[in-house]
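Q: For reference, the sequence and a predicted model appear below.
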Amino acid sequence: MSKGTWYDCMPPCNMRANFSEGTRPVSCQPEGGANTTAYDLMAELAPRWSASKEAAGRLEAELIETALDVAKLDKEDLRELGLAMAERCRVLQWSASLSSLPQVPAGPVRLDRHTSDLPLTLHNLERSVKNGISEFSPSPMARSIDTRCSPWVEIEANVRPVQAQEEQRLDEIEGQADFWCSCFASSSSANGASDSLLAQGQVEGLLDVRENILEAFFDCTPERVREVFASIDSDSDGRMLTVQQLRHGLERCGVSGLDNGTLSKVFERVSGTGRTLHLQAFETILCRLRLASLLARPWRANLSVVDYSCSKATDQYIDANNMRSFFFGHRPGARGPQDAWPVRWVHMPQFDLHLLLALTVKYSLHPLSVEDVIEQCPTKIDRLGANYFLAIELLTLVDNGQGPKGQQPVRVRGQHVAAFCSGPPRLDTLITVTQTDRKFSEDWPGGPGVDMKNCPTTFGHGWPEKLRQRLKATRSRLRERRADSLLYTVVDLCADELVTVTRAFLARLSWLEEDLRTRGDESLLDLGEVSLAQLQLGIVTRRLRSLQRVVRRASEYHDLHTTGSSDYWKDCADHLEEAYDDAVQMKERCDALKAAHEQTMERGQALEMQGRHDEAAGQAEKLNSMLFFLTAATALFTPVQFMSSVYGMNFVNVEGVPTIPMLLEKSGYERFWIGVTAYFALAFACAGWLYRRLQRKSGKQMRRKAAPLPACCCCCPR
């Protein structure tokens, strides 16, 4: 994936697959003519271990008989056998050398150093070995043990410069964007059926995007290219000789409508002086013509690219002006033999179907993974071919910045993050795609709660910006590692986003609990919000659990731990486990909060009813006191009123003289008031005595009620 060609990112061909379990690899015969066994090989690579008495017994016990069996052992197996560290390194280096076979020509092998017409396919080497031309092609095992096999060294010395020159020539041809676009534009019918289906709405409406579009028009994976090339290579010599064969191969890959003149021009340009096309050349034509169909007309692009090495990181923004140079060109290579190949991070902040299809062709992305991006698959990680695909259903917190944490309800938005990581041996490319989760409004309880149009996902926000800042830091440890560490960083940043959402819910529930505790029934707590938060926490726990499965599965891919990142994956798993436990605990906390709210409201209602009852009792007591006072006053004044009524009657005789005796007496009026005063004094004295007696009686009754019950015996507590 580093230079836009699939054979750069594919693992080297392993000739061990050509050997059966019971057959020894073809090798130079050591002195004495005996074939090399596993013990003989270990005697050369680990002589100190082989000198021990139990060495042969251990090999026999583990059924390690041939050199092929030794090549299948890993570091842990060698440690169990008892090899020292230096001996394990030598065995592993020898095993790694088996995957770097050079390529030899078809037919008789030339041994001179001026061989210049060697094709760049392994098919001829395999055919020569099958035909018995193996006396000049020793196995990697023999080359690592006995360097006296000079024919192989001469072939390898001749092949590698020619292969490098051919790759450089193809790179130059691939970078000629104007040539490829002109070839595609020269044929009016070359657009084919794919252009009519490139509208995003039509693609989303199809029932099977992978079968109808991706596999039909944009499948440039190594497996598909080899399959098509083998079908048109009738004589199986690894070469394509005619333009008609090229047309047939392109039509099988969905590139049709090119006239004979255009195909002839392309054939001559790519084939060069050899007038034949090999597998890599056919792949170049297929991918460049498909890119030309996508980039023939300019359109807006939104793509960010960061190329970094140990020393520095450079970023660029891809738009309509430099789009062709990016897709048709290649990144700068390593500066020297000691420098590592630069790593590239390509980020698409907003989903664009044209960009995704162009990246699919440039980096030979698998149709299954591209389909998962278009259809927004659930959280997963897969290895498709030599590359890894990651998808994450992400939740990010929308912080409105109003007031302290917890005072506002939690608002989140949904995103779908996809990542393509090139596999070993280079691990030099990571492609990420971020898009709005189209199903979030349906899955999230209560709706998104935020206008997604006003909160776009851009390269300058969220985890992409954090990742870019880490790469641009002065002393960045991330730049010292490969794309597998970059993939881990993406997962870790997404995990941090989910942890942030979990902590936001924790802060909100804590604030509601404190408000309920301090304000009681006057609290602002809403049972509807708590119930909604409980449902939302269910979605959060599901996303956390899915990401946990991804991290566990990623830890099983040993190819993703080339820079010692296994401990980092474990640390990420621990953080996710803690966040998951917090989310589950908060769901239970919501139930407790609802129960506490109900109890508080019931207590408040009870206190309110008690207050109303006390108020009614007070009013009744006040009314009773008033009635008692009026009754007592009426009772006291009734005799006086009676006397006044009697002496106020106008009974007179014939002469008009009053007949009531006291009215005619001189001191009658004074005697009346003396009697009234005496009456009132006696009445008030009696009323006071009666009131005090009633009060004493009421007090005794209250004290009797408050006093504890007497003990029935000496054993009973008082």
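A: Ah, there it is. Note that this is a predicted model, so its numbers are computed, not measured.

Q: When you work out contacts or count neighbours from here on, use the C-alpha atoms and nothing else.
A: Will do.

Q: So residue 605 versus residue 529, what's the distance?
A: 22 Å (C-alpha to C-alpha, to the nearest Å).

Q: Same question for residue 154.
A: Distance, residue 154 to residue 529, by C-alpha to C-alpha: 78 Å.

Q: next one: residue 551
A: Residue 551 sits 32 Å away from residue 529, taking C-alpha to C-alpha as the criterion.

Q: And the two? Which one has more around it.
A: Higher neighbour count among residue 551 and residue 529: residue 551, with 23 against 13, using other C-alpha atoms under 10 Å.

Q: tell me what the helix or strand containing that one is packed against?
A: Residue 551 belongs to helix 527-556 when assigned by DSSP states H and E. Using 3 or more C-alpha pairs under 8 Å, 6 or more residues apart in numbering; DSSP states H and E, the elements in contact with helix 527-556 are strand 380-384, strand 387-397, helix 483-519, helix 566-647.

Q: May I see the buried residues of it?
A: For helix 527-556, burial by neighbour count (16 or more other C-alpha atoms under 10 Å) applies to 530-541, 543-548, 550-551, 554-555.

Q: what angle separates that helix from strand 387-397?
A: Here the directions of helix 527-556 and strand 387-397 differ by 160 degrees (axes from the mean of the first three to the mean of the last three C-alpha atoms, to 10 degrees).

Q: and the angle for helix 527-556 with helix 483-519?
A: 160 degrees.

Q: Just the angle for helix 527-556 relative to strand 380-384, thanks.
A: 30 degrees.

Q: May I have the residues that are in contact with the residue nearest the centre of the chain?
A: Computing the C-alpha centroid of the chain and ranking residues by C-alpha atoms, centre = their mean puts residue 392 first, at 3.6 Å. By C-alpha atoms under 8 Å, 6 or more residues apart in numbering, the contact list for residue 392 reads 378-380, 416-418, 547.

Q: Could you find the closest non-adjacent residue to it?
A: residue 379 (4.4 Å; C-alpha to C-alpha, 6 or more residues apart in numbering).

Q: Next, work out how far apart that neighbour and residue 391 are.
A: For residue 379, the distance to residue 391 equals 5 Å [C-alpha to C-alpha].

Q: another one to put next to it:
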Amino acid sequence: MKRLHKRSVGLPPETPVHIGEIKTDKVKITSVRYDDHDIVISEQAAISECFPLKDKPAITWINIDGLHEVHIIEELGKLAGIHPLTVEDILNTEQQPKIDFFDDYVFVEMPVITLTEADEPVCIEQLSIVMGKTYVFSFREKESDVFKPLMHHLEYNKTLIRKMGADYLAYALIDIVVDNYFAVIEKLGDDVDSVEENVLRTAAPEILTNIHKLRRGFIRLRKAVWPMREIVSTLVREQSGLIGEPSKVYLKDLYDHVIQVNYTLETYRDVIYGLHDIYLTNLNTKMNEIMKFLTMIGTIFIPLTFITSIYGMNFEYMPELKWHWGYFTVLGCMFAAAVSFIVLFKRKKWI
């Protein structure tokens, strides 16, 4: 993927600069206008086609997929009255999740997590949400299916979301992202269970690679998801006229979900560290078994080597050298010594 290496170092504050990877070739603008009776979903070619937005009875949701075309985000910010610092935060995809309250809107920045087939097990992208009285703007790095179930409910079902305000729509967007956390963690949990079964059977090198891969994934997940606890808690506590009491009931339930996500992440993190310790223990046990086997073999052959070395000396006067039964007697002594050690090892339960 292409990546912009530009930074805002040296630029004045409120300068909109995209920081992060370019994850889509074309920016997609989708507008949704709905109320309890009607809904209109359309793809727009320009931001100006989505307005007028504010001060209308219907709820407007504008979703933008792709952040590298800075002028689009900047134009939306000017038309909707979004603070330039918020626009700057939207374009910076490398910062931590956050929440800001302004006079006429609430800004939330949070991670969207999906599974990948690459070396890193999870992909973490940024989702920015701007919620006003009658509108919600969402900004994603690229198009995905995360919001597809919500769009389906809006279009085909006159559910609670069609009767509630913009605050409930913002809650629904955050909730569906948090629900996706559970799906990702469940899949990674299956991988942890699979590695756990393998590590108890063998200490193959690829198992250690899988453990490290999972550990990196859960560390990145925890770093991304942990701030969500404070963000949702702030949404519940904040006395803002933009968030009604009916929606706060659902936000409290969402807070419980975030707590559960963090608790599950902590549990799996402890399990993975435990798997690493089990792997090292199994590896040491296997090594000890090998050393034990080699030690027993060496112990058996030490007296045999001693006997053969004595009779391998080139002295002229060795009484047994010309004895008729000398060869067979020495072989018998060597065999008896080997059997004696084997019997001793069995009595001590070493073999």
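A: Great, that's in hand. All values derive from a computational prediction rather than experimental measurement.

Q: What distance do you get for the residue nearest to the centre of structure 1 to residue 417 of structure 1?
A: 5 Å.

Q: do residue 80 of structure 1 as well
A: Taking C-alpha to C-alpha, one finds residue 80 of structure 1 at 41 Å from residue 417 of structure 1.

Q: So which of these two has more stuff around it?
A: For the pair residue 80 of structure 1 and residue 417, the greater number of neighbours falls to residue 417 (25 against 9), based on other C-alpha under 10 Å.

Q: So that one, which state does it fall into?
A: Taking DSSP: H, G, I helix; E, B strand; the rest coil as the rule, one finds residue 417 of structure 1 in the strand state.

Q: Aligned against structure 2, show me the partner of it.
A: Alignment note: residue 417 of structure 1 maps to residue 127 in structure 2; criterion TM-score structural alignment.

Q: wouldn't its match be in contact with residue 99 here?
A: No. Between residue 127 of structure 2 and residue 99 there is no contact under C-alpha atoms under 8 Å: 11.9 Å.

Q: Please pull up the equivalent of the residue nearest to the centre of structure 1 in structure 2.
A: Per TM-score structural alignment, residue 392 of structure 1 is aligned with residue 110.

Q: ok so, going back, using JSON lines, lay out the helices and strands packed on helix 527-556 of structure 1 together with distance to residue 225 of structure 1.
A: Putting those into JSON lines (distance: least, C-alpha to C-alpha, whole Å) gives the following:
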{"stretch": "strand 380-384", "distance to residue 225 of structure 1": "15"}
{"stretch": "strand 387-397", "distance to residue 225 of structure 1": "16"}
{"stretch": "helix 483-519", "distance to residue 225 of structure 1": "25"}
{"stretch": "helix 566-647", "distance to residue 225 of structure 1": "34"}
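
Q: Deepest in the core, which of those is it.
A: strand 387-397 (a mean of 23; mean count of other C-alpha atoms under 10 Å).

Q: average offset between it and structure 2?
A: Once fitted to structure 2, strand 387-397 of structure 1 is off its aligned match by 2.0 Å on average (mean C-alpha distance after the TM-score superposition for structure 1).

Q: starting at the chain centroid, how far to that strand?
A: 3 Å (C-alpha atoms, centre = their mean, to the nearest Å).

Q: likewise stretch 282-295 of structure 1?
A: Computed by C-alpha atoms, centre = their mean, the separation of stretch 282-295 of structure 1 from the middle of its chain amounts to 33 Å.

Q: Which part of structure 2 matches that stretch?
A: Going by TM-score structural alignment, stretch 282-295 of structure 1 sits over no part of structure 2.

Q: do the same with stretch 85-101 of structure 1
A: Going by TM-score structural alignment, stretch 85-101 of structure 1 sits over no part of structure 2.

Q: Report the buried residues of that stretch.
A: Applying a neighbour-count criterion of 16+ other C-alpha under 10 Å, one finds 87-89, 91-92, 94-95, 97-98, 101 buried in stretch 85-101 of structure 1.

Q: and for residue 127 and residue 99 of structure 2, which residues touch both?
A: The contact sets of residue 127 of structure 2 and residue 99 overlap at residue 109 (C-alpha under 8 Å, 6+ apart).

Q: nearest to residue 161 of structure 1, of the contacts of residue 392 of structure 1?
A: Within the contacts of residue 392 of structure 1, the smallest distance to residue 161 of structure 1 is 38.7 Å, found for residue 418 (C-alpha to C-alpha).

Q: And the closest one, how far from residue 389 of structure 1?
A: Here residue 418 of structure 1 is placed at a distance of 7 Å from residue 389 of structure 1 (C-alpha to C-alpha).

Q: what do you get for residue 701 of structure 1?
A: If you go by C-alpha to C-alpha, the gap between residue 701 of structure 1 and residue 389 of structure 1 works out to 87 Å.

Q: Then residue 346 of structure 1?
A: Counting by C-alpha to C-alpha, the gap from residue 346 of structure 1 to residue 389 of structure 1 is 14 Å.

Q: With residue 342 of structure 1 instead?
A: With distances taken as C-alpha to C-alpha, residue 342 of structure 1 is found 21 Å from residue 389 of structure 1.
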